[in-house]
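>>> next comes the sequence, and after it the predicted model I'd like to discuss.
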Amino acid sequence: MANTIHFTKMHGAGNDYIYVNTLIDMIPDPAKASIEWSKPHFGIGSDGLVLIGRPSEDSVADFSMHIYNADGSEAMMCGNASRCIGKYLYEKGFTKNTRIKLETLSGVKVLNLHLNDENKVGSVTVDMLEPMMTMTEQFTGKHPSLSSIPGAKEGVFVSMGNPHYVIFVDDIKDIDIAEYGKILERDDAFPQRCNIEFAQLVGKDKLRTRVWERGSGITWACGTGACATATAAVISGLTDRKVEIIMDGGTLNIEWNEDDGHIYMTGPAEFVFEGEIQIP
């Protein structure tokens, strides 16, 4: 059993990851493990691997999160994964607090857990901090060509600690997410590659959004992508500051708070199954 570790499969609105608690088990090569375990049919199948651990010594956080995409690349942040970590830590007994500070590569995020009548975590609100629209090393400022994409308007750059490019379209059903997402992720406008969101306004303060995630491809949901989409919609004058984002795997509620400028994301987190697997 020395070469095996315990894992937990969880999802947030269908955005599914393999979770390993490094307070208990260590993985020598998490990038390799993520590639092998994320494969459908041949592994567990997931959008990637998430490591739950201790924060760095000088951090004010309670716990830490490290994320590896299905292609082995390390991600800065994942909103859906952070909600799942909140549920995991509380329901597995690693904390009794309903307010958890989580260290990520894009800063410390605060998780507020909402308990149901059975003392289980029904949903989680994450303080995603302030979005950034100014040009960073993630963006060149040059917009990629969208002329071949049906009904596409010029996109909006948004950084939620990780890079996003939000494209509003007339009808999302007309968009081949795999075809255009794969091309746009690696466009010259994005030196570090980019997450791509396609969004359609479908009602008052309501957007239907599909995502191509950097390093993972099409995913059922993306927490930072939902935040970026809401931010872009507010900037573009399409919605007010409270926005409902309908993704393939479920709905996330996003608020861009006018008082502190922070983005607050609320959504579900669910256990799928647990098991043991051999370390590659």
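Received it, and whenever you're ready, just let me know what you need. Numbers count the residues shown, from 1 in each chain.

>>> from here on, contacts and neighbour counts on C-alpha atoms
Fine.

>>> hmm, who's touching the helix or strand harbouring I5?
I5 belongs to strand 4-12 when assigned by DSSP states H and E. Strand 4-12 is contacted by residues 16-21, 25-26, 80-81, 83-84, 221, 267-279 when judged by CA atoms under 8 Å, 6 or more residues apart in numbering.

>>> run the chain-centre distance for it.
17 Å (CA atoms, centre = their mean, to the nearest Å).

>>> pull out the buried residues from that strand.
Neighbour-count burial for strand 4-12 flags 5-12 (criterion: 16 or more other CA atoms under 10 Å).

>>> any chance of those in CSV, with distance to T125 too?
As requested, the buried residues of strand 4-12 are arranged in CSV below (distance: CA to CA, whole Å):
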residue, distance to T125
I5, 30
H6, 27
F7, 24
T8, 21
K9, 21
M10, 17
H11, 15
G12, 12
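
>>> count the residues that sit near A230.
31 (other CA atoms under 10 Å).

>>> are we agreed that it is in a strand?
No: assessed with DSSP: H, G, I helix; E, B strand; the rest coil, A230 is helix; it does not lie in a strand.

>>> measure the residue nearest to it when sequence neighbours are not counted to L129 for me?
Take A230 and drop its neighbours on the chain: the residue closest to it by CA to CA, 6 or more residues apart in numbering is V243, 6.1 Å away. Taking CA to CA, to the nearest Å as the measure, V243 and L129 are separated by 16 Å.

>>> next: R83.
Distance from R83 to L129, by CA to CA: 15 Å.

>>> of the two, who's got more company?
Between R83 and L129, R83 has the larger neighbour count (other CA under 10 Å), namely 27 against 20.

>>> structure two is appended below for comparative analysis:
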Amino acid sequence: MRLEFTKMHGLGNDFVVIDSTRQNVHLDEAALRHLADRHFGIGCDQILLVEPPGDPAQALFRYRIFNADGSEVEQCGNGARCFARFVREQGLTEAREIPVETLGGRIVLHVEGDERVRVNMGRPVFAPEQIPLVAEHEADAYTLDVQGHAITLGAVSMGNPHAVLLVDDVASAPVTEVGPLIERHECFPRRVNVGFAALRDRGHVDLRVFERGVGETLACGSGAAAAMAILRRRDLVDDEVEVSLPGGTLVLSWNAQAEAPVWLTGPATTVFNGWIDL
């Protein structure tokens, strides 16, 4: 099977984007892992599929996201921005407001005049059973036993599960050591993305993210949205925050109202187009 694809990135968080509206695409987990392999495939953090919507009255496309290990996930903010640029560059739509279906629910992508993409990430969900998180009741912070150490973190769903730890300095944060332990902790039955956040001030946050099924990435849009939501709920940041990740900076906004969505704005870049035989 020959597949055409486009390599893209959002602040270094890189993707293989495949249009399945104009070609037949059948990918099992082994094929997905091969595509993501940086030595024997194309190489990426995640594979994004563009599909026709299930309900054309509600969305222009269906947006599917697969991690490098072949698992399908609900949401990806950096990928969403690349998705919006891709469908416009490929002539699939001329719309600047693009509603799409995802596994985590419907989201709307807005392509601005400078071609940056603003994404409605949906409202943060803090109820433990909806994250999902095993906890007796909802709280601003939870304490987990991680190999005999008590670790305090916030938890939220941004369409996918996130845990966020406050640290003094992201450069020295134990991302690769503690990240995978929390990702697969028994309190998170569907695993979890793990963010390590350091406050500079009320308008600036430094962040590193260990992504579920991927490992640490240069940027994570839903992770930035999760950090914003958890910190804003605790009144540690203002309604608009710049979140600096290893790959660059995203702008997040949320007014802490229960039904209000988190908005994410940032760039998306096309690297090259190609094809691969599977």
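Structure's in. What do you need? Predicted model, so just to flag it, every value in this text is computed and none were measured.

>>> can you pull out the strands in the stretch 101-250 of structure 1?
For the stretch 101-250 of structure 1, strands defined by DSSP state E, counting those that start in this stretch occupy the ranges 107-115, 121-127, 156-159, 163-168, 195-203, 206-213, 217-219, 242-247, 250-256.

>>> wait, what's in contact with the alignment partner in structure 1 of R191 of structure 2?
In structure 1, R191 of structure 2 lines up with R193, judged by TM-score structural alignment. Under the criterion of CA under 8 Å, 6+ apart, the neighbours of R193 of structure 1 are 138, 163, 185-187, 214.

>>> in structure 2, which of those residues remain in contact?
Compared against structure 2 with both residues aligned by TM-score structural alignment, their matches' CA atoms under 8 Å, the contacts of R193 of structure 1 retain 163, 185-187, 214.

>>> now, of those, which are buried?
Among the kept ones among the contacts of R193 of structure 1, those classed as buried by 16+ other CA under 10 Å are 163, 185, 187, 214.

>>> on that earlier part again, residue contacts, the residue nearest to A230 of structure 1?
205-207, 230, 253-255.

>>> go with 7 Å
Counting by CA atoms under 7 Å, 6 or more residues apart in numbering, V243 of structure 1 makes contact with 205-206, 230, 253-255.

>>> L27 of structure 2 -> structure 1?
Match for L27 of structure 2 (TM-score structural alignment): D29.

>>> start and end of stretch 156-171 of structure 2, how far apart?
Stretch 156-171 of structure 2 has an end-to-end distance of 24 Å (criterion: CA to CA).

>>> V211 of structure 1 -> structure 2?
In structure 2, V211 of structure 1 lands on V209 (TM-score structural alignment).

>>> count the residues that sit near its match.
Using other CA under 10 Å, V209 of structure 2 is surrounded by 30 other residues.

>>> report the contact partners of the nearest residue to it once chain neighbours are set aside.
Nearest residue to V209 of structure 2, sequence neighbours excluded (CA to CA, 6+ apart): G195, at 4.4 Å. By CA under 7 Å, 6+ apart, G195 of structure 2 lies in contact with 163-165, 207-210, 223.

>>> can you check L199 of structure 2 too?
Taking CA under 7 Å, 6+ apart, we find L199 of structure 2 in contact with 205-206.

>>> can you do 10 Å?
Contacts of L199 of structure 2 were listed using CA atoms under 10 Å, 6 or more residues apart in numbering, and they are 166-170, 205-207, 231, 236-237, 243.

>>> which one among the residues you listed gets closest to F66 of structure 2?
The shortest approach to F66 of structure 2 among the contacts of L199 of structure 2 belongs to L207, at 22.6 Å (CA to CA).

>>> my guess is that closest one contacts S222. True?
No: L207 of structure 2 is beyond contact range of S222, at 11.8 Å (criterion: CA atoms under 10 Å).

>>> more neighbours: which of the two?
L207 (29 against 26).

>>> who are the contact partners of that one?
With the criterion set at CA under 10 Å, 6+ apart, L207 of structure 2 makes contact with 164-167, 169-171, 173, 195-199, 218-220, 223-224, 227, 243-246, 249.

>>> rewinding a little: highest neighbour count among the contacts of V243 of structure 1?
With neighbours taken as other CA under 10 Å, the top of the contacts of V243 of structure 1 is A230, carrying 31 neighbours.

>>> which residue in structure 2 lines up with that one?
Aligned partner of A230 of structure 1 by TM-score structural alignment: M228.
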